[in-house]
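Peer 1: Could you look at this predicted model? Sequence included:
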Amino acid sequence: MAQKRYHELPTGERDAFEAACARHGFVPEDFEVSVQEHAANAQRTISIGRVVGSQFEQYATADGIDWVALFERDLAGDVFGFPLAD
C-alpha cells in the first residue's frame, strides 16, 4: 500500500476537487488530502479532512466511482462545516 499527497493526484482529479471547493466557498488549502493506493485490487482510498480540526472522511474508488462527486455531496451536506471567512 502506497501513500500519496494531494499534489500527486492526476491533474483532472485536482481540477475537479478545486472546482468543487470553489462552488461551495472553500479553497483547496482548507483541506488535508491523502491517498492510499491498494495495489492488490487497484483501489484507492482518499481521506479528506478540514485543516481546522474536523474528522476525516474517506472515499474509496474502484470501478470508476467518482470520489470528487461524493466529496461535493458532503460539502453540500455541511459534513465539513462552513467555509472560513476571508
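Peer 2: Cool, got the structure.

Peer 1: CA atoms for contacts and neighbours, from now on please.
Peer 2: Noted.

Peer 1: Residue 11 versus the closest residue to residue 28 other than its chain neighbours, what's the distance?
Peer 2: Nearest non-adjacent residue to residue 28, counting by Cα to Cα, 6 or more residues apart in numbering: residue 18, 5.8 Å away. Going from residue 18 to residue 11 by Cα to Cα, to the nearest Å gives 10 Å.

Peer 1: In addition, the following structure is provided for comparison:
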Amino acid sequence: MTIHTYTDLPLVDRAAFELACARHGFAPIHFDVTGEPDPNDPEHGEFLIVRRGQWAQAYRIDPRGQWLRQFEVDLNGKFFRQAPSV
C-alpha cells in the first residue's frame, strides 16, 4: 500500500487518526502523512512519517494499529506543539 496522504490510510486507521487529532485540538490537515519503505526490509516493512512544520516522527505500520497509540502518546507529550527553536 502506498501512502501519499492520510486519506490513503486504511479506513479504520484514518478514522482513528482523525479522532486522535480532534482530541488534541488538531485537524488532519495540520499534518503531512506519507509512507516510506523500511530501508532494512523494503519488501515487508513500511514506516508512516507524520510531519508538522519542522517536526517529524516515524511510526512502523502494523496490522494492530500500534502506530496510532504511539502517535497519540506523542500528541499527549506535545511533541508536535513544540515551538521551533531560533
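Peer 2: Received the coordinates, thanks. For clarity, every value in this text was computed on a predicted model and none was experimentally measured.

Peer 1: Please pull up the equivalent of the residue nearest to residue 28 of the first structure in the second structure.
Peer 2: Matched to the second structure by TM-score structural alignment, residue 18 of the first structure sits across from residue 18.

Peer 1: what helix or strand does the residue nearest to residue 28 of the first structure sit in?
Peer 2: Element membership of residue 18 of the first structure, judged by DSSP states H and E, is helix 11-23.

Peer 1: before we move on, back to that, surely the match of residue 18 of the first structure meets residue 31?
Peer 2: No - with contact defined as Cα atoms under 8 Å, residue 18 of the second structure does not count as touching residue 31 (10.7 Å).

Peer 1: the more surrounded of these two?
Peer 2: More crowded of residue 18 of the second structure and residue 31, by other Cα atoms under 10 Å: residue 31, with 19 against 15.

Peer 1: doesn't residue 51 make contact with that one?
Peer 2: Yes - with contact defined as Cα under 8 Å, residue 31 of the second structure reaches residue 51; the gap is 5.5 Å.

Peer 1: Which residue ranges of the first structure form strands?
Peer 2: 2-5, 31-38, 43-50, 57-61 (DSSP state E).
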